[in-house]
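# next come a sequence and a model predicted from it.
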Amino acid sequence: MKFGIDIGHNSPPDTGARGIKFEDQLTSDLGNRIIIKLRDLNHQVIECKPQKSRSITDSLQTRCNIANANKVDLYVSIHFNAFNSLANGTEVFAISSTGRQFGQTVLDEITKLGFFRRGLKNGSHLYVLKKTIMPALLVECCFCDARKDMRIYDPEAMANAIIKGLTGKLPGENEPVIYIPDEEDNPNKNVLRLQRALNRMKFTGQDGKLLVEDGIIDTQTKIAVENFQKVTAIQQTGIVTNITWAAINQILSKRILRRNHAGGVAVRYVQYRLGADNDGIYGPQTEELVKGFQQQNSLAVDGIVGSITWTQLIG
């Protein structure tokens, strides 16, 4: 199924409500989680939010144009409410019968989280529901100015509820568990694996070419090792010590990296690939470069180096 996911607002001058938390931040975080989960379930996703807008009307029209041009099967607009700090709960708007069916199941799943059921409502007054040509719904997840809602709001739980309402299942449900060895514990230290790892990470010899994967330590392989050691702040010897192998395995393990929650070898590598200062600290500059890389590669833009971003970097 092809979903059009509209991350509400986030396109100045089209900005969201402000309360205990900002709607723009809430919708961006939640929307990107939804996009990732839908793709994990092998659905096609079109992100409908414009990068910039001339006006609020332009923002709304662009969202509709993106959905219509891509002929999505279902358009889903993600929002958060605000009113008087006392109103609370979840409401979903739709017009078509199909939109209402999806809206009802989404509402059912969200209210299981403890949010007050405000109901499934007629959305004929809402621009994005009127101007899209496919079934559509707009989800007001909860109130960003209500302490009651913000106290129980959890973005991962909300994303799962919406995914369950849209698709009937969550990523990984009813699938056999397949054990995949953690690369960080990989004991294989042969030369062929070394060359393959260096090629995956885009470390080349003096000639700038990928290494020949022949299991032989030659001059080009040693230079590639030195280049890796330089990036990861290991003494440059060209000799693959246990410290060097530990650094290789740490990168290949694809640990999740995010601002202020990660540091060290893997962060240094990501900084090297993206052209950031190679200090091993996941700060604002690194986060912005990650977002740019994600946008350039049509990934969900969240500034977090997760499995999909890692796959784009090293396969």
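Received it, and whenever you're ready, just let me know what you need. Numbering: from 1, shown residues only.
# from now on I want contacts and neighbour counts done on CA atoms only, so please keep to that.
Will do.
# the stretch 51-200 of the chain: strands as residue ranges?
For the stretch 51-200 of the chain, the strands defined by DSSP state E, counting those that start in this stretch occupy 74-81, 90-94, 117-122, 136-143.
# out of these, nearest to residue 305?
strand 74-81 (23.1 Å; Cα to Cα).
# next, the angle strand 90-94 makes with the closest one.
With axes from the mean of the first three to the mean of the last three Cα atoms, to 10 degrees applied, the angle from strand 74-81 to strand 90-94 works out at 140 degrees.
# which neighbouring elements make contact with whichever strand or helix holds residue 222?
Assessed by DSSP states H and E, residue 222 sits inside helix 219-231. Here helix 219-231 touches helix 191-200, helix 265-274, going by 3 or more Cα pairs under 8 Å, 6 or more residues apart in numbering; DSSP states H and E.
# reformat the strands of the stretch 51-200 of the chain as CSV; add mean neighbour count and distance to residue 250.
Listed next are the strands of the stretch 51-200 of the chain as CSV, based on neighbours: other Cα atoms under 10 Å; distance: least, Cα to Cα, whole Å:
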stretch, mean neighbour count, distance to residue 250
strand 74-81, 25, 36
strand 90-94, 25, 42
strand 117-122, 17, 46
strand 136-143, 26, 38
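# included below, for side-by-side comparison, is a second structure:
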Amino acid sequence: MRDLQNKLKRAGYTLVADGVYGPNTENAVRAFQRKYNLTVDGIAGPNTLNKLNAVLTQPTKSTQPAPSKSSISNGSAVVPYPGYVIKRGSKDRANVSRIQRALNISADGNFGPQTESAVKAYQKRKGLAIDGIVGQATWNTLF
């Protein structure tokens, strides 16, 4: 449930990721369904979830910043969002190292307390949700 709520938050809907499918979550699902011409029933079924995942993985002009020195891979391409969150304990050493280098901390590939703290500080500076998790919004701002 929290995963759905966090995805809705990343898609721009205001709600608390409390793990309860209450009226606020249902209203956010309905608003999302209306926006994307889905059946508006307030149920996060397969069509709604597939569309939500597609929306979150599509770069947009408003979320895709111009390439910076830290976002260049092989000298020319923007680093694409991997399609899943990276957080404390994540085993994706390559992307964790990439995040650590972008944050100017020791790049050991382990997402531990130091990396989580650096992510939170970065999120605070950039006006993002401060959760220490690198989701699409934090990734797109970093890269």
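Nice, thanks for sending it over. In this text, all values refer to a predicted model and were calculated from it rather than measured experimentally.
# tell me how the two chains score on TM-score.
The TM-score (TM-score structural alignment, normalised by the length of the second structure) is 0.58; 114 aligned residues with a Cα RMSD of 3.9 Å.
# export the strands of the stretch 51-200 of the first structure to JSON lines and tack on distance to residue 226 of the first structure?
Formatted as JSON lines, the strands of the stretch 51-200 of the first structure follow (distance: least, Cα to Cα, whole Å):
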{"stretch": "strand 74-81", "distance to residue 226 of the first structure": "48"}
{"stretch": "strand 90-94", "distance to residue 226 of the first structure": "56"}
{"stretch": "strand 117-122", "distance to residue 226 of the first structure": "60"}
{"stretch": "strand 136-143", "distance to residue 226 of the first structure": "51"}
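# so which of those strands is nearest residue 310 of the first structure?
Taking the strands of the stretch 51-200 of the first structure one by one with Cα to Cα, strand 74-81 is closest: 26.6 Å.
# now the closest one: how far from the chain's centre is it?
17 Å (Cα atoms, centre = their mean, to the nearest Å).
# quick one: buried residues of stretch 86-102 of the second structure?
86, 87, 88, 95, 96, 97, 98, 99, 100 (16 or more other Cα atoms under 10 Å).
# the first structure: helices as residue ranges?
For the first structure, the helices defined by DSSP state H cover 23-40, 56-69, 97-111, 127-131, 147-152, 155-167, 191-200, 219-231, 242-252, 265-274, 284-296, 307-314.
# of those, which is nearest residue 77 of the first structure?
Using Cα to Cα, these put helix 127-131 closest to residue 77 of the first structure, at 8.1 Å.
# so the closest one aligns onto which residues of the second structure?
Helix 127-131 of the first structure corresponds to no residues in the second structure, going by TM-score structural alignment.
# repeat for stretch 105-117 of the first structure
So stretch 105-117 of the first structure is aligned with nothing, judged by TM-score structural alignment.
# repeat that for stretch 3-19 of the first structure.
So stretch 3-19 of the first structure sits over no part of the second structure, by TM-score structural alignment.
# list the contacts for residue 167 of the first structure?
By Cα atoms under 8 Å, 6 or more residues apart in numbering, no residues touch residue 167 of the first structure.
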